[in-house]
Each structure stands twice: as C-alpha cells, then as structure tokens.
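K.L.:
sharing a model prediction with you, sequence too.
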Amino acid sequence: MLLNNHKILIDQEIIYYNPSDKPMDTIYLLNWANGYRDKKTPLTKRLIEDYDKSLYFARIDDRGYSSIRFLQCNGSYTKYNEHKDAADIIRVILPATLPPKESVKINVEYEVKLPKDKYTRYGHGELSYNLRYWHLTPAVYDNTKWHLFSNLNMDDYYMQPADFKIDFAVPLGYTLHSELDQEVAIKKDHVLYSLKGKDRLDIQLNILLNNDFSIYDTQDLKIVTDIKSKNLTENIKVDVLQRQIDFIKEYLGNYPHQKMLVNLASYQKRPVYGFNQLPKSLNPFSDIFEWDIKLFKTITDRYIENTILTNTREDAWLADGIQIYLMIEYVKNYYPEVKAIGNISKKWGIRQYNIAKLDFNGKYPFVYQFSTRKELDQSLSTRADSLSNFNLKLVNRYKSGLGLRYLNEYLNNDIVKKSLKEFYQEHNLKLSKTVSFNEILTSKTDKDLSWYFGNYLKTDNKINYTIESIRKESDSVEVTIKNKSNFPAPITLYGVNKKEIKYKQWIDPIDVEKKVKVPVKDIDRLSLNYEYLYPEANLRDNWKKLNRKLLNRPLKVTFFRDIEDPYYNQVFYKPIIDYNFYDGFLLGPNIYNQALFKKKWLFSATPVYGFKSNTITGNFAFAYEHLPQETGVYRYRAGISASRSHYDNDLAFNKISPFFLIDFKRNTLRDVGGKSLLTRYVMVDKELPLEAEIPESYKYNIFNIRYGYAQPNIINDLRYFADFQYNDNFSKASIDVRYRKLTNINRYLDFRMFFGAFLFNDTESNFFSYSSDRPSDYLFDLNYLGRSEDSGFLSQQVIITEGGFKSIFEDSYANEWILSSNASIGVWRFIELYADAGFLKNRNENARFKYDTGVRLNFIHNFLEVYFPLQSSNGFEPEFSDYASRIRFVLTIDIERVYNFVKRGFY
C-alpha cells in the first residue's frame, strides 16, 4: 500500500527454488531501496565519485530506506543481517538446508520509504512516483557463486525471471502504469491494482496524480509511454512504433510479453547523445526523427534488458552492442540523410565544417576515436562499475555496436544478423553468458575470429594500419600495408576516384606488413577504411594519391576548431580577447593545429594587439606529444614556449622556456587528478626602467623541476607540489600542500601549508625572495592583471602561493626561509572565516611571526573570492582609514581551468 508520506507497506511472499546442484544454507536478497539510507551506502559513495553530493547531504525526509519488520522462512522466524559494507544486500540464514531443486517460502513484511527522484530519477516527485528496484528480490546463484551487486545508479539489476502477483493500493485519484496485466478495483479510500506477469524481471511502476501517459496499440505490443511529441498525430505515432517493433523483431525475434512501459525517466538516464547537447532553439532535428529515435532507443533498451539476461556488470558488451547496432541499422535504413548536428549542418557559417558533414551514425566512430586518441578508452571486458563515466555512458557502448557492424561487414551474408536472432531465440528469458553468442557466431563461418574475441573484446589495443608505400606497375600498383599497432585485425583497402569507390577488398589480419596489388584503372587514390567500417585510432595515414604532388595533404585553414579531416593539413584560427593593465584589452588571432583529436606535433601562435600599449605582443608554443599505451606514463610532452608582454607601463618582457613534461597515469580512469613531473629552463629578459639599479632582476635564467600530485575528490581534496629552482645567484626548494575537506554538515574546511628555503642565496634584492602576501612571480606563471601595481584596485589581487597571507605587511619578504599555514572554515553558504600564520626568516635576523584573520566570501573556489581582513599582525584592520584598499580578491578567467573544473569525473 502506498501511503501519503511516500512510504510503501509491503507484505511479500517469495518462493525461491534452489537452481544449483548443491544444498544451500544461505540466501541473499537484493534490497536496493535501502541504498538511499545514509552517507555510507555504495550508492551514495558512487554518486560522490561522480561529483554529485546531492544524496550525501540529503535531508532525512528526502532520503529513502527499507525497514524490515519481520522475516520468516517456511513459517519460522529466521536470522538475517545486512551484508558487510552493503546496506542494500540482505543475508538470510535458512533454518534448514535447502536441497537442490527444492523450494523455500520466505515471508517478509517491510516498509519502504521512497526517496526524492532527483538523485537517480527513481522515487517520488511532486505529484508522481517512478518506482524501480523498490522490492526485495533474490540474488542470482549460478552454481559457483552468488552475484551480489549493490545499487550504483547503473540500472543493471541482475535477477532470475520470476512470476509476479502484486496487489498494490494507491490513493484515490492516482493512476498506476506497469508492464504487467492488471485489474482495477475502486475501493472506499483507495484504488486497488491487481498485477500479474510471468517470467518478469524488476517491476517498474509509474504512479501519477495527473496521468501523463499515452497507450499505443501496435499489432504485437502495447506501448505505454510519457515521451511526448506535440506535432505528430496519433496515427503517425502508431505507424512509427509498428515500424520499430517490426524492425527489432527482424533482428531478434518476438517480444515475450504483451505490454512495454517506456517512460521518460528511463530515456533521460540513457539519452540519445546529440539531442540533449544541441540548442533546441536552432531546431536541429525534425519532430518525427527526434520522437522516433528517442522511442526506438528506449524500446530497444527495454526489449533487450527484459529478455537477454546477462550479467551486465561483468559482461555488458553484447547487450550494449546489440542496442547500438540496432540504432545504427535503423538510422541507416530510414534516416540516411540526417547529420550528426541535424539541420544546423545546413546553416551558413556551419555547413563548410567537417562536423557538418558527419552523418548521424558517424558520431559513434567519432566518439570512439576521440577517446582512443586521448588514451582514455577501456576494454570491453572491464567491469562496468570500473569504467569512467565517459566510457560507461558512451565509448564502450559505441565500440560494442561498432564491433557488431564490423563483423557484419567482414563476414557478409547476414551472419551477424542470423547469429543474433539464434542467440535471442535460444536464450530468451534465460540466464546466459555472451560466450554463447561467440559459439553461435563462430559456427557459421570458416574465418578466424580470434582477433575479435581476443584483442577487440578483452584489451584496449587499437587498430591502426597505414599505407607505407606504393609502387606503380603497368596496369596495377603494389601497395605496402603496415600494421602500426599490436592488434592484427582484418581491414579494407579501397581504390577511389573523386570520392567514388571503384575498388574494395577485405584483407585478413596483418601482423607486421603485407604487399597487395590493386588495378589502377579509374583510380586516383588508395585508402584504408574509407567507409570507416571498423573503429580505428588514426585515419590520417590511411591513404596515398597515385599522382603524388609536393604535398600529399594540401593546407586547409579553418575558422575555429573542427573535427579532423585526414585528407588535409589543418590549421585553425580563432579570436582571442584578453586584458592586463599595461597592454589594456588585447585582441588577436590564435593560430593552431590541434583539432578535436589529439595530435603528436602541436603548435600555437597568438599575436595580439594591445589597445593601451599600442604594440603587438603574444605567445608561441611548439611541442611533441607522445601517449604510450602500456606504461605507467600517460603522456610525454616536450617542446618550447615563448611569450612577450608588458610587466609595467611601457616595459615589456620576453620569456623563452624549453620544457619536458611527464604526466603519469591514474590508477584507474575513475580516479580524478594525477601526478606530473615538469622540467624546464626559463629565460627571462625584461626591459630596464631608467632608474633601475639592480640588473639581476631584469635578465636571468632559471632551471626548474616541479613534481605535482592532485586528488581532487569532492569530499577529500588533496594536492601538493615540490619545487626546485637553480640560478647562478641562488637555489631554492619548496613544498606546497593543500587539503580541502567537505564536512558532514556541508561546510568546507581548507588547509594549506607552505615551506620554502634557499639552499644558497647571493642575490642583492628581494625580487627572488619568498613573500608572505604578494610574490613577484619572476617565472611569470601567475595570471596577475597588474603585476607591478603597488597601489590601487589591481594591487589587491591575491593568488594563493608562497606565504598565502591576505593582509599586506611592510616587511613581507624572506630571503632565507618561510613557513606558513592558511586555513578557512565554512560558516554559511559562501561565507567562511580564514586565518593565516607563519614565520619569515631573513639572513642574520631572527625569524618573524605573522598572522591574519578575516572573512572570506568564496563564491567560486579558486575562481572568484573576496577577503575582508579583520585582526592581523598589523592590528585591527577595519579601524584603518585605508581599509578598502586592504580588501583582497581572487579572480581567474583562464578558460582551460574552467573547462578542467567542469569535466571532472567524466573522462
């Protein structure tokens, strides 16, 4: 019975049959409704990993739980307890051993408090309930072990098909929708729904005060959905749904049930990416296409998860692959003209870009290639709960579907289609493993498929072939094809004339190199993987022109970044607007070669004009980047950067820095942060003012090594770096440690410690000394808006480094060592209290102690903050007449830092 306080009182009887050939003394029940109970459940921890703290800090009234009142086995009370570290799994100790193939009756009475639906889209809204995983279900035992999975918001419930009979009472005025057969009886104070179904899995229920669902009767299946389209008639919708069901039946077979619930919440959890990323105001897709694809996506999801019963947490590739493969084939059949960005591709200023030419189905290899070029992909055999969100939601699903398309093209004769249908018919509503599909598929062909069931499914090795060379003969050309990876796989070789395919040949897997002869008639270009029938890491070296010119790839200059075009050397440009006090507003082009995919050789040049200085300044960088696959290093990057700007009125500086950077791999792709080692040689040449007396601070070279570590979790954020610098006149070493804690009452606690010391110091000024409140930034790493200002608004900018103090002191430098700590604690929302304390030591002097306290308005951490000093070593600062000039601020406008902040937890 559903109560008004969002609770369900459940009296449940479970008849459990021992499916194994071994006696049982314990049964496990999945109790996923209890995953919302507190901060310690696996579900809460998982959401925290995804940078979602909503459930962690949810009010008690908004949480959910499952509370058992009593539990009996065969009429006898029995012992039960929560599984260790998993509040959503119950261990039931049977009063008597359960023999193989025998049954036990479990009676359990419990109360389920439904959470708000904002956490996982399941629970209660304002006037509706979307129920999923709301009742107890026996876990799966497969004769070797129990498969015990907690709720991780992955919608991968694993259970045996069961027969259900449910009597569900809801308040008057509410309507209940489900996939079960139902009878309705109106009672005095409630409506009783009697629900029945055979061979069912987790039961979804939608209960609404305002019924927003429509029911469509096709010839085979009744579709119940709240996915709307205002501009389509009911007849068109029924025709489209009938086409969808017929299409799925052609590839799989009949759906075993009479009705399917296709709700908006299920679609929103697994949307069609592209629809929700493009602005609706531009009307990128027609109403019929968008509604059709949304419904097809969700119906195929339900079709598969209700019939193909595999352990998708450990063995997800086939279920994911079938769904994406059906999507690819459906769009190819009925919407071949639709582009990935829809009608936006036809708009002026967009249609000349490569992304505008990308077909809707082209997004699948595009996303895969984006991931693999960044070395962010994971194997299809990786457990689903170990995948990054990017791979879980997109890349692995796409790679699975592309793999089936790959097999279909390679094997021909609809072998994949026939194998899928046979697998579906033999294993429909039966627990199975995808190895069964492998056996069916290999039985239908003489071709060796070990490359597919090995490298493709079980590793993250990439397919990467190139045309090494060509040699013309009288009526043919000898093509040398080289395998650049450790993944031999079948490939296609094409002969093309003005984008028309004249010749096509499948070539069996090549270990190292192979020579192939191709007729040259009517061919001006040879290409591998021209139709992108298989996912490949790099397409840029896949082709050769028969009549080679000086440049195999002509130069193509494009406004703003585009997707990669393998037939051109691409250069991009975009406008840059920046500001500093001495140059004023800066305007100019950024010219670069980095497309949306990673490249090895990178350059960027940004000449800008300063409207205040009336001069041209800017920066330039050139680098080589290598991403090794099977090492503990994620990336090597070596190069040189140079820049010119003004550091004071009419005074410019030049900075040149060759560098070598190593980024180390994370332990897993679900980890955030990482480790890096930077080595560089910084050469600075500053223009001297007329009154300059100490030239050491105007032209200098510094060798710098820095090791950095970051683990920016949402609850415990730890970062540190160690830094070493060497110059002819000084050498120094320092360590900076930062820890940020989100407390149980949703308040932040910040702590930072800095220690720096000179190993030797023969300098004559404080330019290279440590500073308590405003370092000179002699390496020009910090984004000061007015770096030489000692008065006025811009002098109040603070960047937390070295001493990190907010108050400004007269004797703020240390030419021997410095030890400081900075702390703050949240009070209410963005209001915090801060305190800094530390010691500064100069040569031949005693160490000086400094402190300050005040109020911090932390609007956006590290991006927009304001500090109001109160008590410090200077005294009670609000009493000073110049108090307004003592207020400090943090302002960051670095676009790259904003992007890295936003993408946390996804890649």
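P.N.:
That came in fine, so what should we check first?
K.L.:
from now on I want contacts and neighbour counts done on CA atoms only, so please keep to that.
P.N.:
Will do.
K.L.:
assign a three-state SS to F164, would you?
P.N.:
strand (DSSP: H, G, I helix; E, B strand; the rest coil).
K.L.:
which residues touch it?
P.N.:
Counting by C-alpha atoms under 8 Å, 6 or more residues apart in numbering, F164 makes contact with L195, K196, G197, K198, R200.
K.L.:
the spatially closest residue to S345 that is not a sequence neighbour: helix or strand, and which one exactly?
P.N.:
Nearest residue to S345 in three dimensions, chain neighbours excluded: A356, at 4.4 Å (C-alpha to C-alpha, 6 or more residues apart in numbering). Element membership for A356, per DSSP states H and E: helix 354-357.
K.L.:
tell me which other helices or strands the following helix or strand past that helix touches.
P.N.:
Downstream of helix 354-357, the next assigned helix or strand under DSSP H and E is helix 363-373. Applying 3 or more C-alpha pairs under 8 Å, 6 or more residues apart in numbering; DSSP states H and E, we find helix 363-373 packed against helix 396-411.
K.L.:
below is an additional structure, to be compared with the one above:
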Amino acid sequence: MRLILLLLLAGPLLAQDGQYFQQSVDYGINARLDDRDHVLHAELRLGYINHAPRALDSIVFHLWPRAFSGDNTAFARQQLRNRSTDFHFAPPAARGTLDSLDFRVDSHPARFAYTADPDVGVLYLNEPLRPGATAAITTPFRVKIPESFSRLGHVGESYQLTQWYPKPAVYDRDGWHPMPYLDQGEFYSEFGSFRVTLDLPANYVVAATGVLQDQEERAWLLARADSTRRALAGRRDLPSGYVDESFPPSAAERKTLTYTAKGVHDFAWFADKRFMVLHDTLELADSPGTRGPADVWAFFTETEAALWKDATDYLKRAVRFYSDHLGPYPYPQVTGVQSALSAGAGMEYPMITVIGRSYTAYGLDEVLAHEIGHNWFYGILGSNERDHPWMDEGLNSYYEGRYTRQFYPERRGRQQVIPGREVETDALAYHYLARLGRDQAPDTPIDQLSAFNYWISAYSKPELVLQAVEERVGTEALDAAFRDYYAAWKFRHPRPTDFFAALAPLGVDDYVRDAMTSTTAGEFNRAARSADRSPGLSPPKLALITDAASERPQLFVSPLLGFNENDGVLAGLALHNRTLEPRRLEWLVAPLYGFASKELAGFAGARYRVVRPAEWLQQVVVGGGVQRFSDFDPPAVDRLYGYDRWALRSDFYLDHPASSQRSSRLYSQLIRLDRRRPDFGDGGVLLDRAETLTTHFLRAGYAARVEREINPVAYGVQLEYRNGGAQQFPAADYLRLDATLTGGYQYQADKFLRWRLFGGYFLQHDLREGNTAPSVSLSLVDNAASDYAYDDLYLGRSQDGWYQQQLGERQGGFRAPVAAAFPFGRSNDYLAAVNLDGDLPFPGPIGVFLDAGAYGYRPTLSSAQSNAVRWVGGLSVNLFQDQFRLFVPLLADADTRGLLEQRGNLLDRVSFRLNLSRLLPWQWIDELP
C-alpha cells in the first residue's frame, strides 16, 4: 500500500516515448534542536524507489549545510564572486556543517564518499537497485547551524532550518544532477512525502512545511493567533520598522511536534520564541488533495508588525490569484514567515515562504505574492532552476507583475529612480545591459550568471518577453496556454522544450525560444539592442534631467559649474542626448565661460557603439572629442594661454564568461594637442599673437581586469608614439613601451593591501643621449606638469603652491609633490616603480604607503648614463571610496627628502589625488560590472 501511495505522489513516471521517468523518495526525519549550541541532532530514514529503466549502483546526496563549513565550497566562492566577504571573514564559530553520517542500506553498512564539492557525496549501494525496487536508507546526522549568511542559519535564537538534511539528488533521463549549494540560485529536487518529528524547548513557536499532526500544539497556535489578533487590534503603536527584540529564556520543558507533507520536494521549518501568529482559512473550489478549507498562517515578530497585521489577507489573495490563472492550489495550508533572511527579499518552500524586511505594506504584499507564486512554478512544476532559472523566477515574475498591476494599478510596474521621473526599472535594466553587450541569455546556468545578470536574466527579461507575448495573443489565450502547461507537467519536472511546446498553438514558441536561449537571435533581442528610437517627425523632447528612452528625439540641457585656477569659475551648459539607456550614437556639448580668463572653454564629444559584432566581442566603441581650457599664466605677461586637445579613440571590448570576473579590451587612440603659448620677437619683445605648439600622440594597447573581491588584479601594456613637430623645443619624437600590473589582497573586511608595478622603456627616443628632461620624459611623479598629453583633469596647471600637490596615478605614481622646476625622477631611457599601500587594521580610513622607483638619466651631455633609486613613504587617508586620497610623506631617501623640505612645512608636503575624471557620470555608470 505504501509503495502504491508513493507512485501516485510521484505523478506520471513514464511518457509514451518511454524516456520520461522520475524517482520518488519517502522521508522520515527525527530532529532535536539544542538551542544553546545551535545544533541539530537528527536521524534520517529514506525509502528510495528507483523508477529508472536501469539499475543504480549508487545514489548522489546533497549535504548542503556543509556549504558553510569552509572557503573551499561553491557557496563560499560565489559569495566572493558577488563581492560579499561576510562569510569569508566569519570566525569558525559562526560557520556551520553537517557531519556524523553513518549510512546503512537495508540495515547493512554502505560506503559513502564526498565529491570535489564538500557538500555533495555519493552513497555506493551494496547491490544494484533494480528498476521498480526500493532501498531503505538510514543515517544519523548532526547539523551545526551557521549564523545567517544565506538561507540556512540562525540569528540568536531565531532559526531558519532550510536545506538542512541529506537529500538525494535528482536522477532523470540525463542522469544525476549533483548540485553544490549556491546562494544565488536555487534547486532541483525530487518529489516525495515527508514525516518530520521535531524536539525542541516548549516555548518555541514553529512554522513548517506540511500539516501539524499534534492537536494540542494546533490548539495552542490557534489560541496564540486569537490573542495576537486581539492585541494588534488594540494597539496604535505598531512598528513599521526594525525592533531590537530580545529573546525570552528557553523553557526547561520540551515538546515533540510531527508534520507530514505529500507531493513536495523539500521541507523547511522556522522556530522563534517571539513569533506572533495570525490564522485564517481559505476555501478554493476544485482543489485536489485538500479536505475542507486550507489553513492560512502568518508568523512574525514585532519588527514591521504594522505591515504583518494584514499578512493573512495578502496570502489569501495571492493564492486565489495564482489558482485562478494557473490551476488550483493543491496543498492543505499556506504560511508566511517574517524572519532573518540573507538571500534576497524572500525565499519560497513548499507551503511556506520566509520574508525579510519589506519596509512598506505594498512591498510586503508584492514579495509575499511572488513567493507564494513559487508554489506553482518551483514547488509543483519542480523545474530545474539551477540550469534554467527563468522557468521558475521568470515565469513567476510575469504573474507577479500582473498581480501588482491588478491590485496596485497606480504603480504600473514603474518606479521613481530620479527625481520627477518614473521608469520601468526591469526594462531599463535589461536594455542597459543589452545595449552594452553585457546581457546573458535567461537559459544560462545560474553559476555562470553575474549577480546583476541573475536579476535581469532570471527575472526581468522573461517577464518582458511574456508581456510582449500577452500583447500579441491576448491575456486569455496566454493564460489558457499556461493552464495547459501546468496541468500537463505538475509534479513532473518540465524542461524548456516542454514550455516552448505549450506556446506552439499560439505561434510564439520560436519568439520565446530565441529570447530565452540567446542574446542575439530573434525579434525580441534585436529590438532590445536597438538603442535608437525612430525619431519620426516629432519635435525633440527637451528636458533638464536625463530620462528613459522615448519614441521622440530627446535633448537634455543641464547647467554646469566648475573651477580651475587658470580660468577661474566656469559656468555653462551641458547639452546631450544620453538617456538612462545607452544609445548607439551619443553626443555631448558643454560650452563654459571662464570668468577669470574671459575665455570660452569646455568640452564636446561623441561616440558610436556596435554591440556584439562578433562572438568574441561584447561591443566596439568609436569616439572622438575635444576639450579647451586655459593652462598657462606666465609671469609678467598680462595674458593667459590655453590648449585644445582633440582625440579619436576606438575600444574593442572582448567577451569573457561572467563567472570569470574578467574584462578586457584592445584600444587605440590618436591625440592632437594644440597649446597656445606667448610668442616673442627679436630682442624678446612680446608679440600680439600666440604661438601654437602642436603635438601628436598615437597609442595602442591592451588592458584587462579580474575583479576578484579578495585578490583583484589588473594589467595592461601600451605602445605610444609621439611626434612633436619641428617647432617644439626640445623636439622629441619617440616610441615607448609601458606595462602596468596592479593587485591587492583583502586581509580583513574592507581592509586591503595594494600593490602596483610600472615599467616603461623608450624603444626609440630623439633625446635618449641628451640631459634635458621635458614633460614627455618618463616621470616618477605624476602631477600636472608630467601630464604631457592632458589625459587628466587638474585644478591648476602650470601653477605653484598647493596646486602642485594634486597628483595622479600614472607612470611612477610617486606620492611626493616635488616641484616641476626640478628635473627629479625623469628619464629618457627607462623607469621602473613599485607603489605599495596598506589599510591599517582598525576602523577608519587611515593607511600607510611606500613608493620606490629606479630610472636612468644623464647628469650632463658628456656624462655616461647614471641610474638612480628613489623612495618615499608615509601615511594615507582614503575618503569616498578612492575618490579623494591624502598622502603625508614621513620618510624618504636623502634627495627626495631634501626636495620635499624645500617646499616648506608638513602641510606643504602633503599630496592628494582627486579623481575628477571619474566624476563624469556616464564614465562611472558605464563601468558598472
């Protein structure tokens, strides 16, 4: 009788082609919670029925609590890849594991071995398990419950027991699906039944998958729910935010609770002595497997109690909504839990969902609806979300969007991301990545998706695709296709091809297939990559604030205010066409007026991008621009002079797997620099005209970064050719090769050791044998005087005083504001440098630095080349995430120290880096990972 029941629970096991099958599992688990040590002592009994058409000699098990045991797990690596270091720096006492296993099969000891993933193992059967046969598997196990880093965990004595027991992996027509635990990405598990017994202190309130079998405990919960409802109704001080609520002592008495669940592939439970409880019932027509109304439970603490007082109403409405559109809810209860959660806003399990902070009533309702919807796509259909995340998250997001539009029509799926502008955030985010060539297909395995693309590919893009399908075929037709899909595949693990087949009668299966499995093929992808809208004949839309893309041509005008010492206060306008979404052609014109120089200044530029022109290219960007400012204020001359810098640039961004965290590009750049300088006639008479000095630079290079959180690294090589023109003094054409390697190590949370290596060598140089050291020489100190191609922005060029204390980070990168008048640290031959930084291991932005460099130079025309070594070190202050850094030199070699002392007191020797170029908005936005 038991075997027949399990076969029925598993659903259809063989399709007509004889290839479809699924296993079924009968779970029995006894667990005892020790809340003093945060440990579970448990026993597992499994009835594993083999429905495969072949015998099995082993069974793969998931032991997911072991994901929290060390840094060598897939979970730990993913955390770092997603730039979270909480687990990496957690002490051993905060981590968790699963151990004390002793597997037996049919009462006989059996060999068990772990795989390369510590949370995946293989149980080797003593005899092959024939088709249709059952193996009785038992083992004790102990779970050390970690602190809350993801789903399984505890915060004090609040427990979230999820993915907590040894679980057989899915074995289907593709074989075993071993899956290490991941925080970003969910699961693929086999259907079956559960009987779970929990032993814990008597004053814990427990919410769980399944049906509580203990009538005394149920009566206690119902009484608690009644008192909670009366207490909430009488309060006017319900909190809508976080409440630091202490835990009452655990009762000396213990209780034993039993839960049963059928037709599910997971079991989760939550325990907290502070839980308030609400209860209601829900009557659904045509709900198979339920007798009478379903129970509706809500468990929550004082935190956001003002929101949770209506939680049962939200839960009932969500269940009705999904039942009406997809098919009846088949389970006897539904539960929402407010608890600690470190894996998103909410997480679903069969019959139960846990929600973190929601902040607003709308936010709670929306997340509850989304997580309740997973009972259909994750719980009942049981898709392989690890390999096909969109089949759960994306399909569910489409219906969640319809839920919020129905009950919150004023929101229309739009949010205010900039003042006065509401945008469709899902469409904006997807278009943003697609138009930079950084999007990934929804049908990408989760562990290959970047963190940003997980949101876009698994959630946003599928919802947008289905909205487009709804517009084509109509809401009723699409709902009917979903209902047929749900009815045909519930409890059967459908695949992408099964979903596409369900849409075939609507004639949109190829449209959806292309959108889900590709970033380039198909109508939807091509439309998304098209950054330019058809302008038509409409007049341009004029706005002060950048907006989302529009069908009309757009022109944005913004006031600009700036300053440099030569031009004084700068005021003007920025005119551009850049929307929140990248465009194929983008341009910017920013004229400025200098109130001190009384000159026209500013900058202008345009760039054109081609997305994914080849498989190995993300995008190609070709652009050009000009900037014009004053930069020279010679003494005794009542006139300021300036420069025009023209540049053309091309960047080829190479494509790399997102999981590699690598980015790289090939680039070329042509610069024309026109500097306007005083012109003198015979006898040194100042002429009433300026002399224009023209220089050309041609660069080609390769740059790459690996954005690892603990030990990032970046490197690049560049060739630079300079042609100075005959009028230059001194004339200095050259060909130079530079190489840079930077890296770091995060030794504790947000505390880094950083290093940088630079090497430069002139392959050819007109001045190699000379002793002059013009600005184009290799330089230890990167200040405005050595910024010979005007690559960076400085507050004052050709200025004395504190303006010389603004430094960049090119070439030697010395943090010593040596005056440009001294031929210090310059070479026409070679230069090698190392820059070291270390954050001090206590709170605050204080660190230390050390720079050292070696270079070759000629003291006089007749002398042989000499080699010099210079160094400087001191304290640093890092503010605004590297946007502004101060450096106080305290130690140096004798020559460097002497030049620093000539500047004056300690304040005169301080240097700073102010990354003005990074403040230009589209530069840092488009560099988002």
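P.N.:
Happy to help now that I have it. Note that the structure is a prediction, hence the values are computed from the model and not measured.
K.L.:
hmm, back to that, where's the residue nearest to S345 of structure 1 relative to F285 of structure 1, distance?
P.N.:
Distance, A356 of structure 1 to F285 of structure 1, by C-alpha to C-alpha, to the nearest Å: 13 Å.
K.L.:
please apply the same query to N254 of structure 1.
P.N.:
Where F285 of structure 1 is concerned, N254 of structure 1 sits at a distance of 31 Å (C-alpha to C-alpha).
K.L.:
also Q268 of structure 1?
P.N.:
Applying C-alpha to C-alpha, the value for Q268 of structure 1 to F285 of structure 1 is 18 Å.
K.L.:
those two: who's more crowded?
P.N.:
F285 (20 against 13; other C-alpha atoms under 10 Å).
K.L.:
ok so, going back, what does the helix holding A356 of structure 1 rub up against?
P.N.:
K339, A340, I341, I344, S345, K346, I350, R351, D562, I563, E564, D565.
K.L.:
cross-check the contact I'm expecting between the second one and P365.
P.N.:
No - applying C-alpha atoms under 8 Å as the test, A340 of structure 1 and P365 come out as separate, 11.8 Å apart.
K.L.:
list the contacts of the residue mapped onto A852 of structure 2 from structure 1.
P.N.:
Taking TM-score structural alignment, the alignment pairs A852 of structure 2 with A837 from structure 1. Neighbouring residues of A837 of structure 1 by C-alpha under 8 Å, 6+ apart: F805, S820, S821, N822, F849, K850, Y851, D852.
K.L.:
what's the helix or strand for the counterpart of the second one in structure 2?
P.N.:
What it means is S820 of structure 1. Matched to structure 2 by TM-score structural alignment, S820 of structure 1 sits across from A833. Take DSSP H and E as the rule and A833 of structure 2 turns out to sit in strand 830-839.
K.L.:
from G35 of structure 1, how far out is the alignment partner in structure 1 of Q448 of structure 2?
P.N.:
The alignment partner of Q448 of structure 2 in structure 1, by TM-score structural alignment, is S386. S386 of structure 1 is 19 Å from G35 of structure 1, where distance means C-alpha to C-alpha.
K.L.:
same check, this time on R132 of structure 1
P.N.:
R132 of structure 1 is 12 Å from G35 of structure 1, by C-alpha to C-alpha.
K.L.:
of those two, who's got more company?
P.N.:
Neighbour totals were compared for R132 of structure 1 and G35, and G35 leads with 26 against 18 (other C-alpha under 10 Å).
K.L.:
aligned to the more buried one, what sits in structure 2?
P.N.:
Using TM-score structural alignment, G35 of structure 1 lines up with A67 in structure 2.
K.L.:
pretty sure its match sits against P118.
P.N.:
Yes - using C-alpha under 8 Å, A67 of structure 2 makes contact with P118 at a distance of 6.9 Å.
K.L.:
residues shared between the contacts of these two?
P.N.:
In contact with both A67 of structure 2 and P118: T73, using C-alpha under 8 Å, 6+ apart.
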